[in-house]
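Have a look at this fold, sequence not included:
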């Protein structure tokens, strides 16, 4: 399910190129992608303040719930 959501981001013009490179590219691309996410978070908090921090944290809660649900599914490759 999470992979399908990430693959649906391929259709977003600029973000799709970055996500595709992080998923299918070399290992260094993953580190650059994570660095870009951290930098975008820092710049958003610097520009918009505490509201941006709260918005990112609420989004992180949803993402972590999706990861937990994916791990605990019976047919998940991560469930063992």
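Everything's here; your move. Bear in mind that the values here come from a model prediction, so they are computed numbers and not experimental data. Numbering: from 1, shown residues only.

can we go C-alpha only for contacts and neighbour counts from here?
Fine.

Any figure for the gap between residue 52 and residue 31?
23 Å (C-alpha to C-alpha, to the nearest Å).

hang on, I meant residue 37
Counting by C-alpha to C-alpha, the gap from residue 37 to residue 31 is 10 Å.

Equivalent analysis for residue 21, please.
Where residue 31 is concerned, residue 21 sits at a distance of 11 Å (C-alpha to C-alpha).

Got another one to weigh against that:
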């Protein structure tokens, strides 16, 4: 998981905020999460239904992959 945060840390503007949320004080993590939530709410206000459905569609693949990974662990286990 730290590899993902390290890669996201190289994004020019957003990287500073991500690094501060991961490595900084607890309050900076909470403020980062609140900013993400408020940004999503503003996107829903301005763009409407697509701002709700596009993140949900993106998460479908993630959850599907996680479910396959959980249920197929015995199949993929190396003896």
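Great, that's in hand. Just so it is clear, the structure is predicted and the values come from calculations on it, not from any experiment.

TM between them?
Superposed pair, TM-score by TM-score structural alignment, normalised by the length of the second structure: 0.72. Supporting alignment: 72 aligned residues with a C-alpha RMSD of 2.6 Å.

More neighbours: which of residue 21 and residue 31 of the first structure?
Neighbours were counted for residue 21 of the first structure and for residue 31 using other C-alpha atoms under 10 Å; residue 21 has more, 18 against 12.

any idea which element the more buried one lies in?
helix 13-24 (DSSP states H and E).

Kindly report the same for residue 53 of the first structure.
Following DSSP H and E, one finds residue 53 of the first structure within helix 50-72.

Around residue 19 of the first structure, how many other residues sit close by?
So residue 19 of the first structure, with other C-alpha under 10 Å, has 20 neighbours.

Tell me which residues touch it, please.
With contact taken as C-alpha atoms under 8 Å, 6 or more residues apart in numbering, residue 19 of the first structure is in contact with 6, 9, 10, 33.

With residue 23 of the first structure instead?
When contacts are counted by C-alpha under 8 Å, 6+ apart, residue 23 of the first structure touches residue 30.

how about it, what's its match in the second structure?
Counting by TM-score structural alignment, residue 23 of the first structure corresponds to residue 22 in the second structure.

From residue 59 of the second structure, how far off is that match?
In this structure, residue 22 of the second structure and residue 59 of the second structure are 22 Å apart, going by C-alpha to C-alpha.

Likewise for residue 9 of the second structure?
To residue 59 of the second structure, residue 9 of the second structure is 22 Å away according to C-alpha to C-alpha.

Neighbour count for these two, which is higher?
residue 9 (18 against 12).

Three-state assignment for residue 28 of the second structure, please.
For residue 28 of the second structure, the assignment made with DSSP: H, G, I helix; E, B strand; the rest coil gives helix.

Chain neighbours aside, what residue packs nearest to it?
Closest residue to residue 28 of the second structure apart from its sequence neighbours, by C-alpha to C-alpha, 6 or more residues apart in numbering: residue 21 at 5.4 Å.
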